[in-house]
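In: Show me the folded form of this:
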Amino acid sequence: MTSYALRFTYLVIQMLQRSHLPPDTSNVVRPDIHASISRGTTCLPRNESACKRDKVLIWFGTLANPGYSAYSGGLDTSTILKWLILEGYTVVAFLGNCGQAEDFAAVEKKALALGAERIVIEDLQQEFVDELIFRAIQCNAIYEDRYLLGTSLARPVLARALVRVAHKYNCKILSHGCTGKGSLSIIAPWRMPSFFNRFHRGRQDLLKFASENNIPVSSTPKAPWSQDDNLAHCSSESGILEKPDMPAPKDVWIKSVDPLDAPDVPTKFSVTFREGIPVKLEVEGGETVTGSLELFKALNEIAGRNGVGRVDIVESRFIGLKSRGCYDSPALTVLRLAHIDIEGMTVDSKVKSIMSWIGNEWSQCLYNGMYFSPERELLENSIIFSQKHVHGTVNMMVYKGAAHVLSRSAPESNLYSEQQASMDTLEGFSPEDTSGFIAIQAIRLEKYGAAKIQHGEPLARGL
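Out: Alright, predicted model coming up:
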C-alpha cells in the first residue's frame, strides 16, 4: 500500500507497452514522462490545457474526455471523482472485485450519484488467487521478513483490468486516487497545483470537501486511517497509525478476531499441496474444500476466527521512507507456514537455499511494482521448476492467534528417509565416512586459526 502510486504506475506502463493501443494513443510513453521514471524525479504536465490537447494516456492524472478513474469508493477517489466532474471532465469509474468486503451495489449507486458517466465492476477473484496469491505461496513470498504482500499481489490483476476496460470504453487518460506524498505520482491530481492547493491539509481537507458535497465516505475525522481490503489481506495505515508508539485501534482489524476473544478450542485441519499449490483443505470433523478460490476463502474464515494473521510493522517504502502498516492476512499466514513445512520434506537443501534468495527477489519485484518485467518472469520460471516435486499434506492447528504445524507427510518424496534419520540404527551409514568429511572441512579452519595466532588474536576468551 505504501508508495502505491509509483508502483501501480509502473504496472500500468508495463501493461500498456504489452497491449495494442488505439492509433491516436500509440505514442503513449511521452519522452518527458519516461525520462522522469528513469531519473527518479517527478514529472508534471507542461500545463493543463496542453495536457487536455495531447492524445495520450496519462497515468493517475487529469482526465480528458472521456476519462477513466480507478474507483474504490474511498475518501481520495470519491473526492477526486467529484472534483474532476466539477472541473468539467467526463468520468468512467472502475472497480475491481478482488474479494474486498464491499457493497458493490452501493458503490455503483454512489459513483453514479457523484456524476460518473458509468461504473464498470469486474470480478477478479479467481485470477487473483490462481495467478498471484498461490504463486506467492510457492515462493514463500515476504517483504522485510514480516509483510506478506497482500496489496502488492492485487496490483497486477487490477492494472491488467484497468487497461482492458480503458480500451473497451476508449478512455485516453487514466487517473488514480493515490496521494502524492512519498511517491512518484506521474501527472496525478495530487501533483496538480489546482488540486493540491485546495486539499493541502490532506485527509482533513478531503473530509471537509466530502461533507460539503454530500459525498459519503467510510473515513471520518475520528477514524482517519486508510484501509485496503482484498482476499489476501486488509491493510491499514495513515492517520493515528502514523504514531508508531501508539497501539493500533481494534477497529483496524477486520479479517481476524482479537486472539483474546478467539475460541477456547483449537481448530485442526490439513492442507494438501501439488507442485507447491494448495489443492485440498480438510477440516477435522467438517468440510473438504478443493476449489482454489473456495479453499482460500475457507482458510481466511477459519484462521480469522481464531485470531491468526495480524502483523503491525514499520516497513521501508520503495523510495526509502519508513511507514507503519497494520496487515491482517489469515489465510496467507497459514498457507505460507504450511508450504515452508512441506518443502522441508520435498526440496533439496541446496535448491531450498537458492530458492530463499529467489523468493526474496520475487517479493521485491512485487513490492516495487515490477510484476510485468523480464526479471519477474525469470524468477518465476525458477520457482515453478523448484516446485515440481512439492507434493504432500500438512496437518495444522490454529488457536488464539497462532498457527501450528502438527505433522506432515510426503509419500512421493524420497528425500526424507526415516531409516537414515534414525538414531537407533547405523544401517546404511558408516561412522568412518565422517572422518574424511571432517578432515576436509578442517583444512580451511586450521589455516584460519593459524592466521589468528600469527596476528596475536586469541581464538577464544581466556586463551
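
In: When you work out contacts or count neighbours from here on, use the C-alpha atoms and nothing else.
Out: Will do.

In: What are the buried residues along stretch 445-463?
Out: In terms of neighbour count (16 or more other C-alpha atoms under 10 Å), stretch 445-463 has no buried residues at all.

In: so how far is it from its chain's centroid?
Out: 48 Å (C-alpha atoms, centre = their mean, to the nearest Å).

In: How about residues contacting that stretch?
Out: Defining contact as C-alpha atoms under 8 Å, 6 or more residues apart in numbering, one finds that nothing outside stretch 445-463 touches it.

In: same question, stretch 190-206
Out: Leu44, Leu75, Asp76, Thr79, Cys178, Thr179, Gly180, Ser185, Pro189, Pro221, Pro224.

In: go with 6 Å
Out: Thr179, Gly180, Pro189 (C-alpha atoms under 6 Å, 6 or more residues apart in numbering).

In: Please give the structure of this sequence too, so both can be compared:
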Amino acid sequence: MKKKIVLAYSGGLDTSVLLSWIKETYDAEVIAFCANIGQDDELKGLNAKAKKTGALKIYVDDLQEEFAKDFIFPMMQAGAIYEGQYFLGTSIARPLIAKRMVEIAKAEGATAIGHGATGKGNDQVRFELTTAALAPDLEIIAPWRDERFRTQFPGRAEMIAYCEEKKIPIQASAKKPFSMDRNLLHISYEAGILEDPWFNAGDVKYRDYFTTLSVFPEDAPDKAEYVVLDFDKGNCVAVNSKPMNPLQVMKALNKLGGKHGVGRVDMVENRFVGMKSRGVYETPGGAILHFAHRQIESLTMDREVMHLRDSLIPEYAKLVYNGFWYAPERLALQALVTESQKNVSGTVRVKLYKGGIHAAGRQSQFSLYNPHIATMEADPTKAYNQDDATGFIHLNGLRLRVNSQVNGPANIGG
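Out: Predicted structure coming up:
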C-alpha cells in the first residue's frame, strides 16, 4: 500500500513542482489541500490543476468563518501586534491551515504532511509546531530542506523546464518582482525588489504593485468617513449599526479601510530563525479593528488589568509570530485575555482619512470614566479629595528621598 501524504497546495509554480516531485520521490499518493482564507481569485481552477499534476484528491475548504472567529478575533482581543507594527496576518493563518491538514491526514489515513515553506522562513516553524502539538506522530516533508530537491531545482528556470517535461499546467511567466501572501486579514509582499530596505514601496509610481487591498493615502478620498463599531466582550458585533458575524466584520472593514488607505505597513522585522527581513503589508480592516478595540478598552478596562494585559502583548504576539498558537502558554494567556474582556462592550466611532484612523467618540454602559470625578470644576460627588494627593505623593517619593540621601542626588547629566 502506497504512502499517503497531505500537501499544502496553492497551484502556483512551487507547489505544482512539489506535488509532482513528492509523488515521484516518495512513490506516494499525494492529497492536495488548499485553505480558502480569503484569497479570492487565486482559488480558481485548482481542482483540475491538482488532478492534472498528479494529486490523488484535492480539498479546497472554505475556512474563512473559522479564521475570523477562532483566530483573528481572539488575537485582536489580546491587542497583539508584533514589534509594534505587524498585525500578524500571515502568522495567524498558518496554525489554522496546519490544523486542517492534520484533520485531513487523519481522515485519509495519511502518515505525513508536506509544505513548501523554505528553510529560511517562519512558516516552516509554524506548520511544524502546530503539527507537533496536534499530531506528533505525523511525519513532516519539507522539500526545500531536502538537498535532493535543492540540487534538482536551483532556480525558477529548472522548475519551469520540469513542468514542461511533465506537462504540468502552470503559467510560466517571468518572475514577479516580489512574493505575495493574501488572506482575510492582510496581504504581504516580500523578497525580490523589497530586499533593499532603502527601496520606497510607498512611492505612488508603484501603486500598481502594492495596492491589492487598499489605495495609497494619496489616492484616498479627500473627504473623511466616519465608521461606528459596536463591541461585546471585546469582539466587534456590528459595523455602522448593522449586526455582523466576525467574517462579515472583516469584509466590511477591509472595504472601508481599503478605500481610505489605512493599515499600510512597511517594516524590517526579526524572523524567528534569526535573520531580519523586510515586509510590506496591507491590513485595512485589521488596523481599524485593532484601533477601535483599544478605544473601547480605554473606557471600560480597569487600569491594572489593562497594564497587566499590555505587559503581555509582546509575549503573546511573539508566540503567534513564532508558531506557538497551540502551545500551553498561549492558551494560558488567552484565558487571561478572555477574562480581561468581560466588560469591554460599547460603541466606538472612528474617522478614516487618507491613511489615518482617528478616534471620534466612544461610549459604554460599563464605562469607568466618571466626568464628575475627572472634571476640573467642582466635584459634586466629593469622591476625590485633592488634599489626599499630598500624602500620596509623599509616600511615593519616600524611596527616592532615601536613595538620594544615601547615594547622592540622581545624575541629571551635563
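
In: List just the nearest of the contacts of stretch 190-206 of structure 1 to Gly309 of structure 1.
Out: Nearest to Gly309 of structure 1 out of these is Thr179 (C-alpha to C-alpha; 27.5 Å).

In: Where does the closest one sit: helix, strand or coil?
Out: Secondary structure, DSSP: H, G, I helix; E, B strand; the rest coil: Thr179 of structure 1 is coil.

In: which ones are touching it?
Out: Counted by C-alpha under 6 Å, 6+ apart, Thr179 of structure 1 has contacts Trp190.

In: can we see that at 8 Å?
Out: Per C-alpha under 8 Å, 6+ apart, neighbours of Thr179 of structure 1: Ala5, Asp76, Ser185, Trp190.

In: For the third one, grab the count of nearby residues.
Out: Yep, that's Ser185 of structure 1 we're talking about. 28 (other C-alpha atoms under 10 Å).

In: Secondary structure element for it, which one?
Out: For Ser185 of structure 1, there is no host helix or strand (DSSP states H and E).

In: That one reaches Arg7, doesn't it?
Out: No - counting by C-alpha atoms under 8 Å, Ser185 of structure 1 stays clear of Arg7, with 9.4 Å between them.

In: Ser311 of structure 2 - how many residues pack around it?
Out: 11.

In: Distance check, it against Asn396 of structure 2.
Out: 22 Å (C-alpha to C-alpha, to the nearest Å).

In: Which residue in structure 2 occupies the aligned position of Tyr89 of structure 1?
Out: Taking TM-score structural alignment, the alignment pairs Tyr89 of structure 1 with Ala28 from structure 2.

In: Let me see the contact set for that match.
Out: Lys2, Lys3, Lys4, Ile5, Ile22.

In: did I read that right, the last one in a helix?
Out: The one in question is Ile22 of structure 2. Yes - with three-state DSSP as the criterion, Ile22 of structure 2 is located in a helix.

In: how far away is the residue nearest to it when sequence neighbours are not counted from Asp14 of structure 2?
Out: Excluding the flanking residues, the one nearest Ile22 of structure 2 by C-alpha to C-alpha, 6 or more residues apart in numbering is Ala28, at 7.2 Å. Ala28 of structure 2 sits 18 Å away from Asp14 of structure 2, going by C-alpha to C-alpha.

In: quick revisit: what about structure 2, which of the contacts of Thr179 of structure 1 hold up?
Out: Retained in structure 2: Trp190, out of these (criterion both residues aligned by TM-score structural alignment, their matches' C-alpha atoms under 8 Å).

In: ok, of the contacts of Thr179 of structure 1, which one's closest to Ser329 of structure 1?
Out: Closest to Ser329 of structure 1, out of all of those and judged by C-alpha to C-alpha, is Ala5, at 22.4 Å.

In: Would you mind finding the match for Gly346 of structure 2 in structure 1?
Out: By TM-score structural alignment, Gly346 of structure 2 lines up with Gly392.

In: which ones are touching the aligned partner of Lys255 of structure 1 in structure 2?
Out: Aligned by TM-score structural alignment, Lys255 of structure 1 pairs with Leu213 of structure 2. Neighbouring residues of Leu213 of structure 2 by C-alpha under 8 Å, 6+ apart: His186, Ile187, Asn254, Lys255, Gly258, Glu282, Thr283, Pro284.

In: quick one, what contacts the residue nearest to the first one when sequence neighbours are not counted?
Out: Nearest in space to His186 of structure 2, with sequence neighbours left out and distances taken as C-alpha to C-alpha, 6+ apart, is Thr283 at 4.5 Å. Contacts for Thr283 of structure 2 were tallied using C-alpha under 8 Å, 6+ apart; they are Phe87, Gly89, Leu185, His186, Ile187, Leu213, Asn254, Val262, Gly263, Arg264, Val265.

In: can you check Asp251 of structure 1 too?
Out: Contacts of Asp251 of structure 1 (C-alpha under 8 Å, 6+ apart): none.

In: Double-check that it belongs to a helix.
Out: Yes - under three-state DSSP, Asp251 of structure 1 sits within a helix.

In: Can you show me the strands along the stretch 151-300 of structure 2?
Out: For the stretch 151-300 of structure 2, applying DSSP state E, counting those that start in this stretch gives strands covering 179-182, 187-190, 225-232, 235-239, 242-243, 264-270, 276-282.

In: Adding distance to Gln341 of structure 2 as columns, could you present those in a markdown table?
Out: Output for these, formatted as a markdown table (distance: least, C-alpha to C-alpha, whole Å):
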| stretch | distance to Gln341 of structure 2 |
| --- | --- |
| strand 179-182 | 29 |
| strand 187-190 | 28 |
| strand 225-232 | 9 |
| strand 235-239 | 9 |
| strand 242-243 | 20 |
| strand 264-270 | 27 |
| strand 276-282 | 27 |
